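1. Quick one: sequence plus predicted model below, questions after.
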Amino acid sequence: MAHTAPPPPPDVLAPARLGPLTLRNRIIKAATFEGRTPDALVTDELIEYHRRPAAGGVGMTTVAYCAVAPEGRTERRQIWMRPEAVPGLRRLTDAIHAEGAAVSAQLGHAGPVADARSNGLPALAPGRLLSPVSLRLSKPATEADIARVTRAHADAARIAIESGFDAVEIHFGHNYLASSFLSPKLNRRTDGYGGSLENRAKVARGIARAVRDEVGDRIAITAKLNMEDGVPGGFGIDESIEVARFLQDDGSVDALELTAGSSLLNAMYLFRGDAPIKEFAAHFPQPQRLGIRLLGKQFLRSYPYEEAFLLESARRFRAALDLPLILLGGITRRETMDRAMTEGFEFVAMARALLREPDLIARIAADGDVRSSCIHCNRCMPTIYTGTHCPLTD
């Protein structure tokens, strides 16, 4: 009996379906806080930040951290989804569409990662947690808080449609609110939202369901899910695969973007490469500056960079799921993108390399041997305070 050869892997630069959406290729500009919204509204600088990689060839760019509620912002200058934001967001989406790319809004509630001091509002969390950012205790989320935030995600998704977005990405990573409920280290509740994984996953599943019920199939819905927090006792791969199965079975998302790390406890677990402690410290007054210089290595741990550094963990998700997956982490070369396609991932996501070279995808399309000039020094990270960019291009 003749054996049928398996179909060839998809071309990463060819059009692809994401839920109801067709992207011009399988490359997504991942969300990175832009630092260009001083009044929590769209600026010309924010539009240009996203227009450049759109013109440079990505299939879709992601507007970062569109908070669903005022207290859910990482800090007060972050966009939050409200009617006043729509005209600016519409200008942004029109500019991206004019370049031939799609655009997604990352919807989330920062939970314990929110800077309560900057926002002037208590940060929500599963319980009382001391924020290393604001040095204030979080407010334990009540059932009423959870219901309000869940509804706020649905309302934000509706605003995204009104603003011309093609997709939304729900943030279930980095120990933001939903992620903090998933973490057994951070969630010590004894009510229906704590204990078992099914209970700890209720917030994430409820939010995804509310968004799906609100938007139907008018736009694509993705979720950014932690594979692991990168801290002892935190959310790990085995439980994350189970949560991914929940979301798959619920039919609430069209794809998952797989991430890792904790903005509260181990931020560099996502980024890998050098830890720019000196550069971070320079943005703070004394005595915080000295404290960061002396103690920064305890929080900003350094992990060696390697291409596709999340692939080994992500393979376990690919083996366990039918849901489309977006591979993130150290995607800078055509051969890495092709490897992701060969291993069954439907999309790849990039961030730092596109800060250095917004036209990288167009250059790769012209010459598959092109190499990114990003050196993974992570000195772009502290520029969030002045407008996120690659300082090596200054």
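-> Good, I have the coordinates.

2. use CA for all of it now, contacts and neighbours both
-> Noted.

3. Look at the residue lying closest to Thr342 once chain neighbours are set aside and say how many residues are nearby.
-> Excluding the flanking residues, the one nearest Thr342 by C-alpha to C-alpha, 6 or more residues apart in numbering is Pro9, at 5.2 Å. By the criterion of other C-alpha atoms under 10 Å, Pro9 has 15 neighbours.

4. give me the element Pro9 is part of.
-> Using DSSP states H and E, Pro9 sits in no helix or strand.

5. Contacts only, for it.
-> 341-342, 344 (C-alpha atoms under 8 Å, 6 or more residues apart in numbering).

6. dropping in the other structure now:
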Amino acid sequence: MMDRKDNNLTVETIFQPVQLGPIVLRNPIIKAATSEGRSPEGKVTQALIDFHRGFIEGGIGMTTLAYCAISKEGFAAPGEILMVKENMGGLKKFTEAMHEAGGKASAQLGHAGPVATKKITGVRPIAPSRFFNLTSLQTCRAITLKEIEQIKVQFADAAEVAVEAGFDAIELHFGHLYLVSSFFSPWLNKRTDQYGGSITNRTRFAKEILLAVKERIQDRLAIIVKLSMDDGIKGSIWLDESTETARILDETGAVDAFELTMGSSVSNQMYLFRGETDIDGMAATQKGIMKLGVKWFGRKILGEYPYKDLYMLESARQFQTVVKKAKLILLGGINNFEHIAIAKQEGFSLVAMGRALLREPDIIQKMRTHPYKTGLCIHCNKCMFSVYSTTNCVFTKDYATTSQVALG
């Protein structure tokens, strides 16, 4: 336990406004991206607005709308947002609601790549190289150079939609072995062209997307990069190369903050979440042979890792001497005021919270008056599988009971 009497980090100093690129957040707390499942037509719904407004009213600085696919082929799960101009009406209503409640709004932009399934997208998933995904039992085909160029434009187009819709920030999803981060991984990237081989080459796709986005939107909103530090998979992403990726991206000057993450949505998923591995919960989301497969092999595929507070801190420290221009956002196992204070004391400018906010949307308000209170999240991870319906904590109200009719 840290001794608060021996430092200057008080409730008042911790929750001071913080500059993030061209915007100012009322405090350094960001609702981390958690795919919501409240957009059955790929559009904003009242249920989605209510879900996020609860976090803003609960005291955070900014909430992250997730997951926003840059194309129909980029969806990762049911009920996600399609970030295109045709959905502008609902997106504007979303940002207006967040601003009205006193906070900021960020949109997480990404392409699922090897995480996608044909059942959701209607097409065969893509990866840097041909790859068989044991989790989905699907073979991904290798992305072509022409598709790489198209996806760079789609990222820039989606970022421009975010600007026009009134978002304050975007989060480029370069983590969890979604398409962009799969290029970082020697396990998935066997290419022999300019996008494969050295870590400089494997970072090229991400760098080109980042620069395309920056050129399109300039300084009209903040740019956050969600970056995998490591994914716990042998021969895949590890700190010796992810720090180099961070350095390359940081040197462009286009990144306002890195949100440092770990783990994968392709395999070994519990490396990200830590805590209880709910095999029955995962099996319940599947049908037929897939359900049996989860029960028989799920624990081996998902992995098992005990939970501990601030479990990403040790790895995240490695980026503090590498990243010179952008701010750093700490994620992982942040459940109470002390954790936020430690993050700030360690030099992180902002923190991102996920499960703790699903359990208690008003946890930040509670911290302001009761800083010694411990969060109620028990890391049972039952929320992990609610992404296949509507993401929520099983112990709290599900805002999906409000309307899921598309708002435009």
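-> Yep, that arrived. Predicted model only: the values in this text are computed from it and were never measured.

7. so which of the contacts of Pro9 of the first structure is the most crowded?
-> Most surrounded of these: other C-alpha under 10 Å gives Met341, at 20 neighbours.

8. taking the contacts of Pro9 of the first structure one by one, which sit in helices?
-> 341-342 (DSSP state H).

9. ok, so of the contacts of Pro9 of the first structure, who is nearest Ala204 of the first structure?
-> Taking C-alpha to C-alpha as the measure, Ala204 of the first structure lies nearest Gly344 of the contacts of Pro9 of the first structure, at 25.4 Å.

10. which position in the second structure aligns with the closest one?
-> Applying TM-score structural alignment, one finds that Gly344 of the first structure aligns to Gly347 in the second structure.

11. separation between that match and Leu227 of the second structure?
-> In this view, Gly347 of the second structure and Leu227 of the second structure are 18 Å apart by C-alpha to C-alpha, to the nearest Å.

12. Quick one: map Arg77 of the first structure onto the second structure.
-> So, by TM-score structural alignment, Arg77 of the first structure is matched to Gly79.

13. Tell me how many other residues crowd Lys300 of the second structure.
-> For Lys300 of the second structure, the count of nearby residues is 11 (other C-alpha under 10 Å).

14. element containing the aligned partner of it in the first structure?
-> Counting by TM-score structural alignment, Lys300 of the second structure lines up with Gln298 in the first structure. Taking DSSP H and E as the definition, Gln298 of the first structure sits inside helix 288-299.

15. same question, Ile159 of the first structure
-> Using DSSP H and E, Ile159 of the first structure falls in helix 143-162.

16. ok, which stretches of the stretch 201-350 of the second structure are strands?
-> 222-228, 257-261, 327-331, 350-353 (DSSP state E, counting those that start in this stretch).

17. Would you mind giving the residues in the first structure matched to stretch 375-386 of the second structure?
-> So stretch 375-386 of the second structure sits over residues 372-383 in the first structure, by TM-score structural alignment.

18. and the helix holding Gln298 of the first structure, how far from the second structure on average?
-> Once superposed with the second structure, the aligned residues differ from helix 288-299 of the first structure by a mean of 1.2 Å; criterion: mean C-alpha distance after the TM-score superposition for the first structure.

19. Relative to the whole chain's centre, how far out is that helix?
-> Relative to its chain's centre, helix 288-299 of the first structure lies at 26 Å (C-alpha atoms, centre = their mean, to the nearest Å).

20. All the strands of the stretch 51-200 of the second structure, residue numbers only.
-> So, for the stretch 51-200 of the second structure - with DSSP E, counting those that start in this stretch - the strands run 62-69, 81-82, 104-110, 126-127, 131-133, 138-142, 169-174.

21. can you redo those as CSV with mean neighbour count and distance to Gly89 of the second structure?
-> CSV is the format used below for the strands of the stretch 51-200 of the second structure (neighbours: other C-alpha atoms under 10 Å; distance: least, C-alpha to C-alpha, whole Å):
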stretch, mean neighbour count, distance to Gly89 of the second structure
strand 62-69, 26, 15
strand 81-82, 28, 13
strand 104-110, 28, 15
strand 126-127, 26, 31
strand 131-133, 17, 36
strand 138-142, 18, 34
strand 169-174, 26, 18
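
22. Is the residue nearest the centre of the second structure part of a helix or strand, or is it coil?
-> Nearest to the geometric centre of the second structure sits Ala33, at 4.2 Å (C-alpha atoms, centre = their mean). Secondary structure of Ala33 of the second structure, reduced to three states by DSSP: H, G, I helix; E, B strand; the rest coil: coil.

23. Contacts only, for the aligned partner of it in the first structure.
-> Matched by TM-score structural alignment, Ala33 of the second structure corresponds to Ala31 in the first structure. For Ala31 of the first structure, the contacting residues are 61-65, 106, 351, by C-alpha under 8 Å, 6+ apart.
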